[in-house]
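Participant: structure for this input, please:
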Amino acid sequence: MIPKVSGGVGILAMILAAVMSGVLTDGDRQRANFHTETPEDRAEKTTYALRLIVFAIPNILGAIIMFLILN
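Facilitator: Here you go, the predicted structure:
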């Protein structure tokens, strides 16, 4: 149960980080977003994505470790 919850939270945080940073868009959309955003907006978006990744990594690692211990 613990690995599933921790892993699920980690994966959800990684997906949210990818969506918020714009990684899942195609090149034309990225170019359009780059030219319509202010540098402050890009910095804020990057900050939130990095925070989510920093939150996700320990959850995923914890899920892997707990999975290995319990099995």
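Participant: rest of the way, CA atoms for contacts and neighbours
Facilitator: Will do.
Participant: how far off centre is the biggest helix by length in the chain?
Facilitator: When the chain is scanned for its longest helix (criterion: DSSP state H), the result is helix 39-70. In terms of CA atoms, centre = their mean, to the nearest Å, the centre of helix 39-70 is set 6 Å apart from its chain centre.
Participant: would you do the same for the sequence below? I want to compare the two.
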Amino acid sequence: MKKAFAAGCILAAAAFAAGFILPIRLDMIFGAVSAILIVLSIIMSGLAVSGEEQRANYHSETKEGRQARLKMAAAFFLAAIPSAVCLFIMIL
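Facilitator: Got it, this is the predicted structure:
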């Protein structure tokens, strides 16, 4: 999980550098990066499916597969935290 957070910090730094190169506002870049990573986290965790689909997924996947999927979702969420913090700093 430390690697995911470190990757998020590197991604936030790259977004910050891109804000000086591209003619786009910094808060839009940080917002887009945060939104993409959070949406990927939601998709990987399975929160975007209905209850019936969630139940079917729970009974059809192995415990190891579920743990790997949730670990990947947590990694995407942790990678989104630095960009989200930068977005909140930019807004304030």
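Participant: please state their TM-score.
Facilitator: Structural agreement between the two chains, given as a TM-score (TM-score structural alignment, normalised by the length of structure 1), stands at 0.89; 68 aligned residues with a CA RMSD of 0.9 Å.
Participant: if we can go back for a sec, what comes up buried for the longest helix of structure 1?
Facilitator: Neighbour-count burial for helix 39-70 of structure 1, with 16 or more other CA atoms under 10 Å as criterion, is recorded at Thr46, Ala49, Leu50, Leu52, Ile53, Ala56, Ile57, Asn59, Ile60, Gly62, Ala63, Met66.
Participant: ditto for stretch 22-38 of structure 1
Facilitator: Neighbour counts using 16+ other CA under 10 Å place Gly22 of stretch 22-38 of structure 1 among the buried residues.
Participant: for stretch 33-41 of structure 2, which outside residues touch it?
Facilitator: With CA atoms under 8 Å, 6 or more residues apart in numbering as the contact definition, stretch 33-41 of structure 2 has outside contacts at Ala15, Met72, Ala73, Ala74, Ala75, Phe76, Phe77, Ala79, Ala80, Ile81, Ser83, Ala84.
Participant: change it to 10 Å
Facilitator: Counting by CA atoms under 10 Å, 6 or more residues apart in numbering, stretch 33-41 of structure 2 makes contact with 8, 11-12, 15, 27-30, 32, 42-45, 47-48, 69-87, all of which sit outside it.
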